[in-house]
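Colleague: need the 3D shape of this:
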Amino acid sequence: MAQLHDSSRVTTNQWACPTRGWVKLNMDGAVSRNSSFASIGRVFRCADGQWLGGFSVQLGNVSIFKIEVRALLEGLLISWRIGYQQLEVECDNALLVELILAGGAVDSHLTEMCLIHHLLSRNWKVLVHHIPRSQNTVADHMAKWMAANSTEIHWFKEPSQSAISLIEGIMFLL
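Modeller: I've put the predicted structure just below:
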């Protein structure tokens, strides 16, 4: 069963590497101002901050909360399939994090929330944290890039050039 924890750590306004042996998943949703279509972006990185992969997909016209829920669900599914056993999830949607940590996914009428609960009940360690938006810039960039440019699912083995610039800036500050 997943171990859910909300970190009470002191946070700064920058992204931080996960603990050695853990993988960090940052996720975010975005809505295009031009088309009102929503998309999600997710980024996986290891303890030294190196890119393990990223994923973006456009979802259509849905609420921002449902976008964030879908981003978490897809991120957990991918993490489980890849075989990550220790996952630190960071999300800038405080309501979603609060619902997950309080067990609200169990009784939810949203199918995706029930699926999240099911995934979290598997045999792995998952830490869930709320973070300020300023710590989620790469995932936010991935989601916004997708919203503006494509309707297909994209898996990024390597970060895009624009994401590399953001990552290098973050790593310089660490």
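
Colleague: could you use CA atoms for every contact and neighbour count after this?
Modeller: Noted.

Colleague: all strands for this protein, in order.
Modeller: Along the chain, the stretches classed as strands by DSSP state E are 23-31, 38-45, 51-60, 86-91, 125-130, 154-156.

Colleague: show me what the second one is packed up against.
Modeller: The one in question is strand 38-45. strand 23-31, strand 51-60, helix 64-82, helix 137-149 (3 or more C-alpha pairs under 8 Å, 6 or more residues apart in numbering; DSSP states H and E).

Colleague: and the angle from the third one to strand 125-130?
Modeller: Meaning helix 64-82. Angle, helix 64-82 to strand 125-130, by axes from the mean of the first three to the mean of the last three C-alpha atoms, to 10 degrees: 160 degrees.

Colleague: and Glu168, how many neighbours?
Modeller: When neighbours are counted by other C-alpha atoms under 10 Å, Glu168 registers 11.

Colleague: now the other sequence, so there's something to compare against:
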Amino acid sequence: MKLEVDGSYRQEEGVIWGGGLLRDHTCKWITDFMFQEKGGSSFCVEAKALRDGLRLAWDRGFRRLICASDNQELVRILSAPGNIQDQVHDGVVREIHEVLNGDWQVDLSWCRREGIAAADWLARNGSMLPVPEFRIVKFLPPELEVLLLRDSLWIR
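Modeller: The predicted structure follows:
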């Protein structure tokens, strides 16, 4: 399974939104999600998107997962050995570590934004949701089909 996540924020409005999607081993769409809430930073929204995507994958019963994020700092912090309490963003990072410590295999990697265009689209469209809201999408939005194909062809 593959999880791709992204997030966006508007500091002047104090609102963050994010999203992500799950694909199977053939890159076929399984489900996606988006959310919007008040408060946070660009790092925070990326971390929350990853946390929520991991929880969704776990709840769906997936136990082998490849995660892609375009946030190098997040990937670095989660990949570094050591005490997460020393990290600046330790609240959400700690929650992600708790999810990652489940009985499953998760490989986290950084990728360029161009490689997760579908997740970026979901994050931006999370801005259309009421505040706060988390929504799991049950049907593939037609606008995502071309982006999913492009992402599956992207060489990272």
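
Colleague: TM-score of the superposed pair?
Modeller: The TM-score (TM-score structural alignment, normalised by the length of structure 2) is 0.86; 151 aligned residues with a C-alpha RMSD of 2.2 Å.

Colleague: wait, which of the strands of structure 1 is closest to Leu174 of structure 1?
Modeller: Smallest distance to Leu174 of structure 1 across the strands of structure 1 (C-alpha to C-alpha): 14.4 Å, for strand 38-45.

Colleague: quick one: the closest one aligns where in structure 2?
Modeller: Under TM-score structural alignment, the match for strand 38-45 of structure 1 in structure 2 covers residues 16-23.

Colleague: the matching stretch vs structure 1, average distance?
Modeller: By mean C-alpha distance after the TM-score superposition for structure 1, the fitted stretch 16-23 of structure 2 averages 0.6 Å away from its aligned residues in structure 1.

Colleague: contact partners of that stretch?
Modeller: 1-10, 29-42, 45-46, 48-50, 53, 57, 118-120, 122-124, 126-127 (C-alpha atoms under 8 Å, 6 or more residues apart in numbering).

Colleague: likewise stretch 98-117 of structure 2?
Modeller: 4-6, 51, 54-55, 63-72, 75, 79, 120, 147-148, 150-151, 154-156.

Colleague: how far away is the residue most central in space within structure 1 from Ser160 of structure 1?
Modeller: The centroid of structure 1 falls nearest to Met27 when counting by C-alpha atoms, centre = their mean (1.9 Å). Applying C-alpha to C-alpha, to the nearest Å, the value for Met27 of structure 1 to Ser160 of structure 1 is 16 Å.

Colleague: and what of Phe65 of structure 1?
Modeller: Distance, Phe65 of structure 1 to Ser160 of structure 1, by C-alpha to C-alpha: 26 Å.

Colleague: so how far is Gly60 of structure 1 from the residue of structure 1 most remote from its centre?
Modeller: Distance to the chain centre peaks in structure 1 at Asn34, reaching 23.7 Å (criterion: C-alpha atoms, centre = their mean). Distance of Asn34 of structure 1 to Gly60 of structure 1, given as C-alpha to C-alpha: 13 Å.

Colleague: please apply the same query to Trp145 of structure 1.
Modeller: 15 Å.

Colleague: ok, the two, which is more surrounded?
Modeller: Neighbours were counted for Trp145 of structure 1 and for Gly60 using other C-alpha under 10 Å; Trp145 has more, 21 against 15.
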